[in-house]
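> Dropping a prediction and its sequence here:
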Amino acid sequence: MTDARSVVLERDLPHSPERLWRALTQPHLVQEWLMRGEIAPVVGHRFTLTGDWGGVLDCEILEVEPHRTLSYSWNFAHDDPAFDLNSVVTFTLTPTPAGTHLRVEQSGFRPDQKQALGGARHGWTGFLDKLQALLASPD
């Protein structure tokens, strides 16, 4: 998989790592900014994410370091195997004096998946905009 491609987005957020962690790991909050699914921050936990567009992603928690790192598989099976996607999403939270630096990476795009790579970049930009709006709202 040496030719695999990644999408990386980074944002500085004026919120604590703990507040951001809640938004990344509590199903009712994840549904507000990402998709519906029964995520749980436990290595080996399997869950699905269901998008408003009808797509279903098969996921498994791969790494958990509370308030620092969350990583899970992000797999999409398509009717046409050329569009199958087997990737990994990793959220890295780094405390800053003003809040938290968030780095999101989706890795595992094949070289022939340029359209999926571009779609992911666009999609994650929108997801992170929704996440910022959620975090800015009162509890």
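Here it is on my side, so go on.
> contacts and neighbour counts: CA atoms only from here.
Will do.
> Contacts made by the longest helix anywhere in the chain with the rest, please.
Ranked by residue count, the top helix of the chain under DSSP state H comes out as helix 114-136. Helix 114-136 has contacts (CA atoms under 8 Å, 6 or more residues apart in numbering) with 5-9, 13, 15, 19-20, 23, 32-34, 106, 109.
> here comes the other one, which I'd like you to weigh against the first:
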Amino acid sequence: MTEAAAETRTVVVEREFAHPPEKLWRALTQPHLIAEWLMKNDFQPAPDHRFRLEAHWGTVDCRVLEIEEHRSLSYSWAAQGLESIVTWTLTPTGRGTQLRMEQTGFRPEQRLAYFGARSGWPQFFDKLDEVLARAA
């Protein structure tokens, strides 16, 4: 591991949802649902697909890195000088699905982005829960 890699920070958010993995997968991969809980987008669940997330504060340029249907999704996340990777992991449980989001690559000088992600992702999870509650 390089010294620079050792200095990067990671944000992890985990939550169990009372829904099957297939339902969470749709919310993570269908653009109209992603727009309801995360940001407007042109996402497609295909390896190497480049897409953009749009928010009031700016845009995020992304590229799908890995995808395993109903199990995991990973994409690059580039915005305002931050080059990171977001990985979603879905694990079935007796009551639904354990969802784990890990965003890696925050450099020491990116404290604002790191703390923004630490506070922002739990809010996105709350919105995701609301979308799941009303989605078919």
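Cool, got the structure. Bear in mind the structure is a predicted one, so any value in this text is a computation, not a measurement.
> Which PyMOL command selects the buried ones in the contacts of helix 114-136 of structure 1?
A single PyMOL command suffices to select whichever of the contacts of helix 114-136 of structure 1 are buried according to 16 or more other CA atoms under 10 Å:
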select buried, resi 5+6+7+8+13+15+20+23+33+34+106+109
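> So which of the contacts of helix 114-136 of structure 1 are in helices?
The helices, defined by DSSP H, take in 19-20, 23, 32-33 from the contacts of helix 114-136 of structure 1.
> burial count for W74 of structure 1?
By other CA atoms under 10 Å, the residues close to W74 of structure 1 number 22.
> can I assume it is in contact with L57?
Yes. Applying CA atoms under 8 Å, one finds W74 of structure 1 in contact with L57, separated by 6.1 Å.
> Tell me which residue lies nearest the centroid of structure 1.
In structure 1, the centroid-proximal residue (CA atoms, centre = their mean) is V89; its distance is 5.1 Å.
> Give me the distance between that residue and G51 of structure 1.
Note on V89 of structure 1: its distance to G51 of structure 1, by CA to CA, to the nearest Å, is 16 Å.
> just A98 of structure 1 next, same as before
Separation of A98 of structure 1 from G51 of structure 1 (CA to CA): 32 Å.
> Compare the two and say which one has the larger neighbour count.
Just comparing A98 of structure 1 and G51: by other CA under 10 Å the higher neighbour count belongs to G51, 14 against 11.
> Share the number of residues neighbouring T2 of structure 1, please.
By other CA under 10 Å, the residues close to T2 of structure 1 number 6.
> So what does it match up with in structure 2?
For T2 of structure 1, the aligned position in structure 2 is occupied by A6, per TM-score structural alignment.
> from the middle of its chain, how far away would the helix or strand containing that match be?
A6 of structure 2 belongs to helix 3-7 when assigned by DSSP states H and E. Distance of helix 3-7 of structure 2 from its chain centroid, counting by CA atoms, centre = their mean, to the nearest Å, is 23 Å.
> neighbouring contacts of that helix?
For helix 3-7 of structure 2, contacts defined as CA under 8 Å, 6+ apart pick out 105, 107-108.
> any idea what G108 of structure 1 aligns with in structure 2?
Alignment note (TM-score structural alignment): G108 of structure 1 maps to G105 of structure 2.
> Now that match: closest residue in space that isn't a chain neighbour?
S84 (4.6 Å; CA to CA, 6 or more residues apart in numbering).
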